[in-house]
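> How does the following fold in three dimensions:
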Amino acid sequence: MSQKKKFLLRIDPKLYEALEGWAADEFRSVNTHIEFLLREAVRKAGRLPSKTGAKKENQNSEKEEE
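Predicted structure coming up:
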């Protein structure tokens, strides 16, 4: 199993409460949900390394939309 990077995150209490409720709705911990949201944002931005070539497919579909 790979090691996970640990770091301190300071976050507004109201934002944390919103994330806490959202995470509960998705049956995730807040930590796991934040990681999920960050991974999705990075993937959508095309910045997550891909083993399957999904990044290239995403870039091609973006070019087709233009």
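
> Could you use CA atoms for every contact and neighbour count after this?
OK.

> Just give me how far stretch 30-47 sits from the chain centre.
Computed by Cα atoms, centre = their mean, to the nearest Å, the chain-centroid distance of stretch 30-47 equals 1 Å.

> try stretch 2-13
13 Å.

> helix or strand right after the helix or strand that Leu15 is a member of?
When elements are assigned from DSSP states H and E, Leu15 belongs to helix 13-25. Beyond helix 13-25 in the direction of the C-terminus, DSSP H and E gives the next helix or strand as helix 30-44.

> To compare against the first, here's the next sequence to fold:
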Amino acid sequence: MAVEKKAFVLRIHPETLKELEGWAQEEFRSVNGQIEFLLNDALRKRKKRSKDSTKDEPEASTDN
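Here you go, the predicted structure:
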């Protein structure tokens, strides 16, 4: 079953687009595929950081 994707307009600086086009070409992806890959990677890393930061927080003390 195919995942439904939502289309939207992206405004981007021409220089940034040129860099993305080159990067996508190096990794054998379309520009759209490269942007989606980068966004998914950033979201995955953000979720991991969020989980790691909660591990570092001390447990709330119940002693008053």
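
> from the chain's centre, how far out does the helix holding Leu15 of the first structure sit?
With Cα atoms, centre = their mean as the basis, the mean position of helix 13-25 of the first structure lies at 15 Å from the chain mean.

> Then stretch 22-37 of the second structure?
For stretch 22-37 of the second structure - counting by Cα atoms, centre = their mean - the centre lies 14 Å from the chain centre.

> quick one: contacts of it?
The set of residues external to stretch 22-37 of the second structure that reach it, using Cα atoms under 8 Å, 6 or more residues apart in numbering, is 20-21.

> Give me the buried positions along that stretch.
Taking 16 or more other Cα atoms under 10 Å as the basis for neighbour counts, the residues of stretch 22-37 of the second structure that come out buried are 24, 31, 34.

> Dump those residues into TSV; add distance to Ala7 of the second structure as well.
Formatted as TSV, the buried residues of stretch 22-37 of the second structure follow (distance: Cα to Cα, whole Å):
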residue	distance to Ala7 of the second structure
Ala24	19
Val31	14
Gln34	15
